[in-house]
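Pasting the sequence and the predicted coordinates here, then a few questions.
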Amino acid sequence: MGAEERESARERSRVHGASAVRRGAPERPRVRLDQPRAPRRTLWPEYDPEAFGRLSEKIARFLGTGRFIVWMTVIIILWIIWNVGAPSGWRFDEYPFIFLTLMLSLQASYAAPLILLAQNRQDDRDRVTHEQDRKQNERSIADTEYLTREIAALRLGLGEVATRDWIRSELADIMKELELRQMVDAESDERDR
């Protein structure tokens, strides 16, 4: 073993412990807490839940339309007509229509969960909308209470402010007093003469 190799082994043993170097274990990268872990590989297929939810809502909306009922009725009628009226070699589902029953059951077994998923997503949207409406109502109530207090304060303040009518009545009273004084002064001047 050369000097460089010994120095490298000492450094590894200092960092990772002497036992890891002796066993020949590979170096493990240090775990960093400030960075997210790399995603693990799984056997399960990965999918985007939002995209799947949007697709299920589109399907559920289509299942709830008259167009779907009409198309389903037309397909079932054509299925029955073909399997009753077609030559026996071309028929793929004889009279008890077992395959048709299987297809309708399969369609129903997929439709029910898709509709439930769409309803759950709608419930989540409704819950968020309800929460936003509640917060908006709370803000509106707080604003209304604030404005009510401000108007009450203005009314109290206006009770102490001289209004136009009050000033007019005061001026009219002063004019009457002046006229009375002039009359009294005029009478006293006439007596003095």
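Great, that's in hand. Numbering: from 1, shown residues only.

rest of the way, CA atoms for contacts and neighbours
OK.

Let's verify residue 43: helix, strand, or coil?
Here residue 43 is coil, with the state taken from DSSP: H, G, I helix; E, B strand; the rest coil.

How many neighbouring residues does it have?
Residue 43 sits with 5 neighbouring residues when counted by other CA atoms under 10 Å.

Contacts only, for it.
Going by CA atoms under 8 Å, 6 or more residues apart in numbering, residue 43 touches no other residue.

got the contact list for residue 57?
Under the criterion of CA under 8 Å, 6+ apart, the neighbours of residue 57 are 114-115, 117-118.

how about 6 Å then?
The contact partners of residue 57, taken as CA atoms under 6 Å, 6 or more residues apart in numbering, are residue 118.

let's bring in a second one:
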Amino acid sequence: MSEPGRKLDTPSTRRTISFNLDSDVVGMYSERVARFLGTGRYLAIQTVVVIVWIALNLVAVSIRWDPYPFILLNLAFSTQAAYAAPLILLAQNRQENRDRVSLEEDRLRSAQTKADTEFLARELAAVRLAVGDTVTRDYLRKELDDLLDELTERLGATADDEPSGGPGTRDRTR
């Protein structure tokens, strides 16, 4: 049964120790470790440590801490792998998230660039149409020359049709 004085509708208060770890800080350090584990420097250091480990355990009989099957060395490698694999996966997940954000930004930037290009193409087409409707100097000169030729022809034809008295004179004898 329940303790006297304790209400069943209220949860019990248990104090637990909680760790407040910032996931970004943990992720940042895990990426550093994962980057280090993938370098040639790390492989060189690990190779030297393994060679020294094996040499000391084979040659120095008095200080053998891990005889021939090297079980402690295998345990060390297993422990390293147990921690390295999750750290590498965490780093890959964080990189995947960054790549996803970068891809989304690239997609938005590409869409904006396409919209800007289409707008500029429409503006350029409008300018070309406006320039096409604009009278150029050569076009105006040709039109004026044609008009002058036409006026000259009309004046020449009118001068031939008028009586010898010239324009504006009338026969008043009627």
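The structure has been received and is ready for your questions. This structure is a prediction, so every number in the text was calculated from the model and none was measured.

Next, count neighbours for residue 6 of the first structure.
11.

I'd like to know how far it sits from residue 12 of the first structure.
In this view, residue 6 of the first structure and residue 12 of the first structure are 10 Å apart by CA to CA, to the nearest Å.

ditto for residue 187 of the first structure
From residue 187 of the first structure to residue 12 of the first structure the distance is 126 Å (CA to CA).

okay, these two: which has more neighbours?
Just comparing residue 187 of the first structure and residue 12: by other CA under 10 Å the higher neighbour count belongs to residue 12, 15 against 11.

what range in the first structure does the longest helix seen in the second structure sit on?
What stands out as the longest helix in the second structure, according to DSSP state H, is helix 71-133. Mapped onto the first structure using TM-score structural alignment, helix 71-133 of the second structure covers residues 98-160.

Equivalent analysis for stretch 29-42 of the second structure, please.
Stretch 29-42 of the second structure covers residues 55-68 of the first structure once aligned (TM-score structural alignment).

for that stretch, which positions count as buried?
Residues of stretch 55-68 of the first structure classed as buried by neighbour count (16 or more other CA atoms under 10 Å): 56-57, 60, 63.

ok, of these, which one's closest to residue 69 of the first structure?
Ranked by distance to residue 69 of the first structure (CA to CA), these are led by residue 63 at 7.8 Å.

could you measure the closest one against residue 123 of the first structure, distance?
19 Å.

packing partners for the longest helix of the second structure?
Judged by 3 or more CA pairs under 6 Å, 6 or more residues apart in numbering; DSSP states H and E, helix 71-133 of the second structure is in contact with helix 23-37.

Any idea which residue is closest to the centre of the second structure?
Centroid check for the second structure by CA atoms, centre = their mean gives residue 106 as the closest residue, at 2.7 Å.

circling back to that earlier point, what's the mean deviation for the longest helix of the second structure versus the first structure?
Compared with the first structure after the fit, helix 71-133 of the second structure shows a mean deviation of 0.9 Å (mean CA distance after the TM-score superposition for the first structure).

next one: that helix to chain centre, how far?
Relative to the centre of its chain, helix 71-133 of the second structure is centred 5 Å away, using CA atoms, centre = their mean, to the nearest Å.

what do you get for stretch 58-68 of the first structure?
The answer for stretch 58-68 of the first structure is 25 Å, by CA atoms, centre = their mean.

Stretch 8-24 of the first structure now?
Stretch 8-24 of the first structure sits 54 Å away from the centroid of its parent chain (CA atoms, centre = their mean).

Could you give the residue range in the second structure aligned to that stretch?
Using TM-score structural alignment, stretch 8-24 of the first structure corresponds to no residues of the second structure.

Flag every buried residue along that stretch.
Per 16+ other CA under 10 Å, stretch 8-24 of the first structure contains these buried residues: residue 21.
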